[in-house]
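1. prediction below, plus the sequence it came from.
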Amino acid sequence: MENKHQSLTGQLNINIPLQATEKVAADQHDLYVLVKECIAQSRSAQKKLYDLYSPAAYGIIKRYMFGNEDAAKEILNDSFYKIFTKLDQYSFQGAFEGWIRRIVVNTVTDYLRKNLKNDQVTKEVQPEDGFTDSGSLGNLSFKELMQVVQTLPEAQLAVFNLFVFENYPHKEIAGLLDITENNSRWYLNDARRRLKDKINLLMQQ
């Protein structure tokens, strides 16, 4: 667990794949049939696909919309509307889970771009301050760490999620959220500073 903590807070190179709740796509033929039936407007096939992939999709959305259930449900509905309308564009060349994930994340960022209060950040971007106190991190469970992450302000939380969990570079984050690359770097550094302070405080309790 210590290595995961260091990866999350120090190196920031976590990659968490979206997984279905059942092994639906283990066989490529089964996936092909399911997708084709959805394209043909089979309600039962669409329900099956939704039931299989919506829990994981909702989990991704909740990382960005913590405490805002209404917005999370709205984004989930919008995501699956896009998934069903774009299924004919899926080429079966890459992982279906990754294809769904990209749509979900893009839908989240569409919402954030419209709703984030984007104050222009004029502060100088400081060098990234990774968390190096592995002893403290080793005493903190991953669940506790994620609870701390969810306390970040919305802009910092959005940038942190995109950088850490989606592995997006600052240039892409800036485009997705309609902010500057400098904004993105500042929000990430501020998020890491806030997390470090909160974790240190938690360790003192």
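-> Yes, it's here.

2. CA atoms for contacts and neighbours, from now on please.
-> Fine.

3. for residue 172, see how far away residue 185 is.
-> From residue 185 across to residue 172, the span is 12 Å (CA to CA, to the nearest Å).

4. more neighbours: these two, which one.
-> Each of residue 185 and residue 172 has its neighbours counted (other CA atoms under 10 Å); residue 185 has more, 26 against 16.

5. doesn't residue 171 make contact with the more buried one?
-> No. Shown here, residue 185 and residue 171 do not form a contact pair, counting by CA atoms under 8 Å, at 9.6 Å.

6. off-centre distance for the lengthiest helix in the chain?
-> In the chain, assigned by DSSP state H, the helix with the most residues is helix 181-204. The chain centroid and the centroid of helix 181-204 are separated by 18 Å under CA atoms, centre = their mean, to the nearest Å.

7. only the buried residues of it, if you could.
-> By neighbour count with 16 or more other CA atoms under 10 Å, helix 181-204 contains the buried residues 181-196, 198-199.

8. do the same with stretch 148-165
-> 148-152, 154-165.

9. what are the buried residues along the helix or strand where residue 106 lies?
-> Per DSSP states H and E, residue 106 falls inside helix 96-115. Buried residues in helix 96-115, counted by 16+ other CA under 10 Å: 96-97, 99-101, 103-105, 107-109, 111-113.

10. could I get the full set of helices for this protein?
-> 2-6, 28-39, 43-64, 69-86, 96-115, 134-138, 142-149, 154-164, 170-177, 181-204.

11. okay, now the one to match up with it:
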Amino acid sequence: MEKELLLQCLQKDRNAQRKVYEKMARKLHIVCKRYVNNDEDIEEVLADSFYRIFTKLDQLKDHEIFEAWARKITVNECLQKLRSMKALNISIEEDWVESKGIPTDSISFEKDILKLLNFLPEGCRTIFNLFAIEGYPHKEIAAMLSITEGTSKSQLNFARKKLQELLVNHNI
């Protein structure tokens, strides 16, 4: 992100904030969608994320890491939303596949994988996102979610196995 644009945002310039929003909204929306399923909740988390980004911008020390910083704020907002909905259920549900209808439309492989993530139980999907996509280590995930590292690892393993099953069973 351009340093000049961020400096204008620090001065509460609405046009600069709009430009930052336009540049980042799509990327951060995709992050939200990996954690939260409901479109209204996604929009709420996205709005909360941008509010936090613009109000905490003075804490950013290096404009070159703005995108990663904004992404981290968005992930934290998603986790906060999940906690508030009490939807973060860290448990393995044996019948989770049977209770879900898997979409059969074929699009790109990456989009199919992201779509399949929605069919994982909330807890292991969240851990998979944090570890495999966001790059957080198990120790940090455990601290963020108030679980043990072992639980984080077992949920990641469960998510990977179920994703492999879905990929094989549905020829994706």
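-> Perfect, thanks for sending it. The model shown is predicted, which means the values in this text are computed figures rather than measured ones.

12. before we move on, the earlier item: just put the helices of the first structure in JSON lines and tack on distance to residue 122 of the first structure.
-> Listed next are the helices of the first structure as JSON lines, based on distance: least, CA to CA, whole Å:
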{"stretch": "helix 2-6", "distance to residue 122 of the first structure": "30"}
{"stretch": "helix 28-39", "distance to residue 122 of the first structure": "47"}
{"stretch": "helix 43-64", "distance to residue 122 of the first structure": "24"}
{"stretch": "helix 69-86", "distance to residue 122 of the first structure": "29"}
{"stretch": "helix 96-115", "distance to residue 122 of the first structure": "19"}
{"stretch": "helix 134-138", "distance to residue 122 of the first structure": "32"}
{"stretch": "helix 142-149", "distance to residue 122 of the first structure": "24"}
{"stretch": "helix 154-164", "distance to residue 122 of the first structure": "15"}
{"stretch": "helix 170-177", "distance to residue 122 of the first structure": "15"}
{"stretch": "helix 181-204", "distance to residue 122 of the first structure": "8"}
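
13. list the contacts of residue 92 of the second structure.
-> Residues near residue 92 of the second structure by CA atoms under 8 Å, 6 or more residues apart in numbering: 121, 155, 158.

14. er, residue 42 of the second structure I mean
-> Contacts of residue 42 of the second structure by CA under 8 Å, 6+ apart are 29, 32, 33, 36.

15. same question, residue 158 of the second structure
-> Shown in contact with residue 158 of the second structure (CA under 8 Å, 6+ apart): 92, 124.

16. which of the contacts of residue 42 of the second structure ranks first by neighbour count?
-> residue 32 (26 neighbours).

17. aligned partner of residue 76 of the second structure in the first structure?
-> In the first structure, the residue matched to residue 76 of the second structure (TM-score structural alignment) is residue 106.

18. the nearest residue to its match once chain neighbours are set aside: how many residues sit nearby?
-> Distances taken as CA to CA, 6 or more residues apart in numbering place residue 176 nearest to residue 106 of the first structure, at 7.7 Å, with adjacent residues excluded. Neighbours of residue 176 of the first structure under the rule other CA under 10 Å: 18.

19. ok, back up a step: if I look at the match of residue 76 of the second structure, how far off is residue 112 of the first structure?
-> According to CA to CA, residue 106 of the first structure stands 10 Å off from residue 112 of the first structure.

20. and what of residue 164 of the first structure?
-> Distance from residue 164 of the first structure to residue 112 of the first structure, counting by CA to CA: 17 Å.

21. got it, and residue 68 of the first structure?
-> Following CA to CA, the distance that separates residue 68 of the first structure from residue 112 of the first structure is 12 Å.

22. aligned against the first structure, show me the partner of residue 61 of the second structure.
-> Counting by TM-score structural alignment, the partner of residue 61 of the second structure is residue 91.

23. how many neighbouring residues does that match have?
-> Around residue 91 of the first structure there are 11 residues (other CA under 10 Å).

24. how far away is it from residue 84 of the first structure?
-> 14 Å.

25. same question for residue 97 of the first structure.
-> 14 Å.

26. map residue 82 of the first structure across to the second structure for me.
-> By TM-score structural alignment, residue 82 of the first structure lines up with residue 52.

27. residues contacting that match?
-> Counting by CA under 8 Å, 6+ apart, residue 52 of the second structure has contacts residue 73.

28. distance between stretch 164-172 of the second structure and the chain's centre?
-> For stretch 164-172 of the second structure, the distance to the chain centre is 23 Å (CA atoms, centre = their mean).

29. typed the wrong thing, it's stretch 136-147 of the first structure
-> 19 Å.

30. stretch 111-119 of the second structure too?
-> Counting by CA atoms, centre = their mean, stretch 111-119 of the second structure comes out at 13 Å from the chain centroid.

31. now that stretch: which residue numbers in the first structure?
-> Using TM-score structural alignment, stretch 111-119 of the second structure pairs with 143-151 in the first structure.
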